[in-house]
Every structure is written in C-alpha cells, then in structure tokens.
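1. need a 3D model of the sequence below.
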Amino acid sequence: MTQEQAAWRRYLDDLIRRLSAAEKQRLYTEIGVSRTTVQRWRNGENTADPSHIHRLLKALPEQERNQLRLLMQEDPTLQLLEAPLPAERPSEHIPFQIYEEILQLARNAPNPFWLLGGTLLFHALTQLRTTEDAGLEMIIAGCMPPKEHGKIRSLRALGVRGTAPWRTDFHMQERLFGVESLAGYVVMRRHSLLVPDTRDPGIALPLSRQEQELSCAAAPLMWSGKIAGALLATSNQPHFFTEEKLRLLERYADLVCLALSQQDFVDRSYLDLATLPGWQIQHTYFNTFRQRVNEEYKRSVQHGSLQELAQVEVNVRQTIEGELLQLTPLAHRLETIEG
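-> Presented below is the predicted three-dimensional model:
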C-alpha cells in the first residue's frame, strides 16, 4: 500500500491517540468492535468492512468525520457506503467491555451514582438507538423518601439522559411518577413492560405520557428481592421498542442497581404508589422548587435549627408531593396494581 493510500490509517491512529480511555471505549462500543480490531485497522493488518466504516464515521465529530472520509476515499481497497445502513437489530446482550468498564467504576468511584448512572445511560442509549432519526430519553426513577412511618407514594427522577430532541447530558429533573405512569406500574408489578404506541386507545394499563413520547418501556430496579425504582426509556417513534430491546433494557437495569446504595432498596410492603397529576401540572409546582428550598433553608438558620441542604430539598419535595396528591383526591389507586 502506498503512503497516500495509508493516510487514513495514520489519521485514525492520531485521532485515537488523542482520546481518553473512556472515550476510546465508547468509540469501540459505537462501532461494535474490540480495541484489538481497531488497532489492526490503524497498523494496516486488516481493513474495515463497509458497515464498520459507516459506524466509525458516524461516531466521530463532523470535522474529523469529513476529513477521515476524504482520506478513505483515496484508498481503492475500501468500500464506503453512500447511503445510510438499514435499521439494525440491537443485540439483547450488553458487550462485555461495558461490564468491565462499569465494574471498574463501581470499584473505584467514591460516589458512584452520577458517574455510573451517566455512563450506563450513555451506553444504553447508544445500543438502543438503531436509527439516526429516533429520539430517546432514559430516566432512572427511585422511590421518593416517605414521611416518618409513612408509605412510599411516588417515584422520583434521579437522573435523566437522552438524545435529540431531549437533553443529551446526564442531569437531574424534578419530576414524580405515580401509579398512573409506566414506571410506577412496573414497580408495583415487579416485571418489565413495553408500550408499542402510547396513542393506542386500546392500551389496557394506566399511562400518562409527554407530548413527544410515542412508545416506551420500563424495567424495575431490583436487588435481593427488594425494589428501588425503575429504569424508564421513551422514544418519539411509535413501535420503537421490541421484546429484544426490552430484554436489553432489563440487563441495563441490573447494572444501574450498582449505582444505588443498599438503603435505596425497600421491601414491597412499603410501596403504596398513588395517582399523581401529569407532568404539565407538576411542572408548575416544581418551578418554585429552588426558591422554596432557599426559603426553608434561611428559616432553619434563623431559628437555630440549621439543616443540611440535601435534607431541606427532601422536605420540600415531600411538601410538593403532598400538594400534588391533594389535587387528585378522587383518583383512587388502581385496583389492578395492588395484586
């Protein structure tokens, strides 16, 4: 091979050398190959097939993607796809490299939720999203701390991550889920479920949805027979979720449990999820969340009963939860969920 024909390999080698270890692993995962395979592309031992070239280019930022494509076009031994790949069937299994990465993070991270949770949702979104036009959002929902000697009445969004049109960073969202939600349903039933089309009037289960949510799936977060919440995935495309994708979601839910503490898991007898208003109504209450936290914190300082900020936030969420529950006094808990 001539120097000109090998230019794309040198460029790829330089790109990968500049990536961090985590960025390299994410790149290998998005391409669907091992580190050794990419190393062989870089040093000229073998050549990537068209589908892997497509995924490699798709995974790179626009500037690097365009430059690498130009260099690849100079190599007559490569076959570049001019049209996008047809929709792929995702494996229902998580690549072993992801297990290695997550177990290492779980071993070394002092506060694992944000690091583990964000990394897991990144990999799950990457593996689930088989078409570029599919928008996805994933939510880790945990049990809302009850008031003293009380029951758990709702779930709370602990961490959220998505693809366009949703936010793509791992972030918090002040949002509660009751028994009317898919997350609440799978927690009470303790088994996974998918909804192919949320607009279908024949759906025989409780469901409140956002405007862009056309299909969804959820899996409970369980450990040693106890439950901590649910992993929820939604898409802006109907019929996006399949049984295969649901099994993949279940496996990611198992790994998400590593990001939680033992105290997050409760016996089923503590669960008594109630019906809550939809997100639009909740949003009007949580709009003042930070203001109410600041006011309560100042009062605790003035009265000499200084509280940790995290505890003040819990108190305010519990207050808002109570206010939301009072908005639906006639909406009884669904009998079918209590079985």
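2. can we go C-alpha only for contacts and neighbour counts from here?
-> OK.
3. from residue 115, how far out is residue 311?
-> Distance of residue 311 to residue 115, given as Cα to Cα, to the nearest Å: 22 Å.
4. here is a second sequence; please produce its structure as well for comparison:
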Amino acid sequence: MEKYTSWRELLGSIIQDMQERQRIAGLLGVNVVTLGRWAGNASNPRYQHLRRLLSVLPQYRAELQELIVIEFPDFSFGLELSKQGEEQDLIPSALYTQVFNTYTIMPHIQRSWSITNLILRHALDQLDSQKQGMAVILIQCMPPSQNGKVCSLRERIGFGNSPWPTNLEPHAIFLGMESLSGYVVGTCQSSVLQNRSKEQQGVRPVHWDQLEKSAVAYPIYRESKVAGCLLVSSAVPNYFLPHRLKLIEQYAELLSLVFDYEEFYPLEQISLQIMPHSSYQEKVLFNFRQRVAEVMLTSMRSGENLDIRKAEALVWSQLEQELLGLAVDLNMMQEEYHPLQAE
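-> The predicted structure follows:
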C-alpha cells in the first residue's frame, strides 16, 4: 500500500479518476479546478471543506485526517464535535446553489437527469456517510392509462452503497399498491418502516427488497398534485432517526424541480394496481434497450422522426400494460406481498 506524505498528495492520487473528481467536487460544492489547485498546493481550502472532505471520502478518513493535521495543526480543534453534528446539518447551501445554477443553464433535455443525479448522489453521501449500506431512488408516476388513471409507478434513477449496486438504474422495476412507495404516492403522506424483523401486522402493505432492513418514502408534490416519491432504504434496522427523516424530506422537496408541470397528478387520478414481484418483472424488462432500438428502427422505416425519449416512453408504457396483465394472471395479492406495521 502506497504511503503518502501529505493530504494533498493523497487527494491528487484520488482525483486522477475524472469521474471521482467530479463527484467529490459536486459534494463539496467547489469547481473541479479547485480540487486540482488544492492537490497541487496552489491554494488552501477552508476548514469546512476539509471537514466535508473527510465525510466524502470515508475510506480515507483516518489517513486524510492525520495528514491534514500535519499541515494544519489547529484543524483537529473541535473536529470531534463537528463530526458528531455533521449528519444533523441541513442540506448544504452549496447544493442549492449548484441545483439552481444547473436548472438555469442546462438545456431542458438534460436538466432533469443532471439535477436528479446531483441531488441523489449528495443525499446518499450525507445520509450514509459511514457507508453502512443504503439505496436512494427517485420513483415517478407512470402517465395515465387509457382509463385516465395512474396505475403504477416506475423507479426512474437511483444510487446505492454496498450491498446495493452503485448504479441502480439498470435494476429499475415497476411498483404498485403493494409497495411502500405506492402507499406514499396514493396518500401523499410520508411513511417509515424502521425494522423488517418485526412480526407485527398492520394495514400498510410492503414488499421488502431482499437487502432492506428499514425504509422510508416521502412524496414529491406540488400544490395538491403528486409526481412520485423519494425512496430511501437502509441495510441497518432503525436507521431513520428524526434528523435523517428531516433531511430526506428536504431532499424530496428539492427533487420537485426535476418534474415538469404535467408530470404532477391530482390524488383522485392515482389508482395504483398490484405489480408483479421483481423476480417476475426481470423476465419482462431484461430486453428494454433492445425493444427501444426496435421501436426507433420501425419509426425510421416508416418515415417518422421518433427520438429516443419518446421511444423509451412508448416502451415503458407497453411494459406497464404487460406487467399489469401478468399480475392479474398470477393472482399476486396473497402470494407476493405481506403487510407490515408502518410508523
């Protein structure tokens, strides 16, 4: 294992990976160039940035702290106090600045993904700074079916810390009334389940992910309409303490920016159905990209100009109808979910 003589040298080694450099810069609320200047000893960071750096890089925390104190001996003063209160802080103002800046300058076609990516990555880092295991997922309502009702939800984008994969988008599934997210969207009220091992019977249906030990969801709404929810799952029971719940609520509020006005639906339009278990969905969803390519090819041959976003939306709609039909055929009500007590 390489031995570093300064925190700047260690940082320089870490940020050689451009993707990691961008991630760290985003979480710190600084420019990627600034990271390079710190590593190259061309400028000095503020102590608040150094403290945040320890949280952003928990795997290097001990070594970084030791090396930082060598250059800045007074850095250790009050560090433990700062560490204790770190998680209880509100969303950093730097994130709001980044989000609103991105909203202002980013083209509409890229805006939603860019802001969602920024918010979810920051949420994961702040809520699971010790890397105990967490997944944060943006859930959105599917467009209304022919009957004018929203019948299901879809996992739009998500990120995780082990034991979850880093990128959860390839594992996205549909959700319905059998899920915690379904309950939250259908009522436009937050809900938290603190312990999977409880054998209590309740009135709120939940189909647990195999990795979840506790979970919470907050609705994403505007005025009296709902667009989806923010789902946060932890590998640790009883993880969602009050200050974490407050943070999740704030992140859900911020995520309302990523939806267009027409993607919010009144509660009377929400009529979620039961969706099949993920093991059944995988057999239907595995060729999603192939189906999108086939739709675009067919469109091209017929002389239509169908872009990839519209092609994806069409395929998602087709898949939703197939899964709704499959759920009915499998009679999933009693076999694929069980009610647990929600707090």
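5. and residue 311 and residue 115 of the first structure? Which one has more around it.
-> Taking neighbours as other Cα atoms under 10 Å, residue 311 of the first structure and residue 115 compare with residue 115 leading, 16 against 12.
6. list the contacts of that one.
-> Residues near residue 115 of the first structure by Cα atoms under 8 Å, 6 or more residues apart in numbering: 105, 109.
7. is it in a helix, a strand, or coil?
-> Following DSSP: H, G, I helix; E, B strand; the rest coil, residue 115 of the first structure is assigned to helix.
8. residue in the second structure matching it?
-> Under the alignment (TM-score structural alignment), residue 115 of the first structure pairs with residue 114 in the second structure.
9. from residue 103 of the second structure, how far off is its match?
-> Counting by Cα to Cα, the gap from residue 114 of the second structure to residue 103 of the second structure is 9 Å.
10. what does residue 257 of the second structure give?
-> Going from residue 257 of the second structure to residue 103 of the second structure by Cα to Cα gives 8 Å.
11. likewise for residue 158 of the second structure?
-> For residue 158 of the second structure, the distance to residue 103 of the second structure - Cα to Cα - is 20 Å.
12. got it, and residue 331 of the second structure?
-> On the measure of Cα to Cα, residue 331 of the second structure and residue 103 of the second structure end up 44 Å apart.
13. neighbour count: these two, which is higher?
-> In this view residue 331 of the second structure and residue 103 are compared by other Cα under 10 Å, and residue 103 has more residues nearby, 18 against 12.
14. which SSE is the more buried one in?
-> Assessed by DSSP states H and E, residue 103 of the second structure sits inside helix 93-105.
15. elements contacting that helix?
-> helix 18-28, helix 108-127 (3 or more Cα pairs under 8 Å, 6 or more residues apart in numbering; DSSP states H and E).
16. report the angle between the axes of the longest one and helix 18-28?
-> Yep, that's helix 108-127 of the second structure we're talking about. Relative orientation of helix 108-127 of the second structure and helix 18-28, computed by axes from the mean of the first three to the mean of the last three Cα atoms, to 10 degrees: 70 degrees.
17. what's the burial count for the closest residue to residue 8 of the second structure other than its chain neighbours?
-> Ranked by Cα to Cα, 6 or more residues apart in numbering and with sequence neighbours excluded, the top spatial neighbour of residue 8 of the second structure is residue 39, at 4.3 Å. Neighbourhood size, residue 39 of the second structure [other Cα under 10 Å]: 21.
18. equivalent analysis for residue 268 of the second structure, please.
-> 10.
19. now the one 5 residues further on
-> A count of neighbours around residue 273 of the second structure, defined by other Cα under 10 Å, yields 18.
20. how far away is it from residue 108 of the second structure?
-> 32 Å.
21. tally of neighbours for residue 48 of the second structure?
-> Residue 48 of the second structure has 11 nearby residues by other Cα under 10 Å.
22. ok, which stretches of the first structure are helices?
-> Ranges of helices within the first structure are 7-17, 21-31, 35-43, 50-59, 62-73, 96-108, 112-128, 182-189, 243-256, 279-286, 289-302, 309-326, based on DSSP state H.
23. elements contacting the second one?
-> Packing partners of helix 21-31 of the first structure (3+ Cα pairs under 8 Å, 6+ apart): helix 35-43, helix 50-59, helix 96-108, helix 112-128.
24. most tightly surrounded among the ones you listed?
-> Comparing those by mean neighbour count (mean count of other Cα atoms under 10 Å), helix 112-128 ranks first with a mean of 20.
25. what's the mean deviation for it versus the second structure?
-> Overlaying the second structure shows helix 112-128 of the first structure at a mean distance of 1.0 Å from the equivalent residues (mean Cα distance after the TM-score superposition for the first structure).
26. what does residue 272 of the second structure correspond to in the first structure?
-> For residue 272 of the second structure, the aligned residue in the first structure is residue 273 (criterion: TM-score structural alignment).
27. contacts only, for the nearest residue to that match once chain neighbours are set aside.
-> Setting aside the residues directly before and after it, residue 273 of the first structure is nearest to residue 153 in space (Cα to Cα, 6+ apart), at 4.1 Å. By Cα under 8 Å, 6+ apart, the residues touching residue 153 of the first structure are 144, 146, 178, 271, 272, 273, 274.
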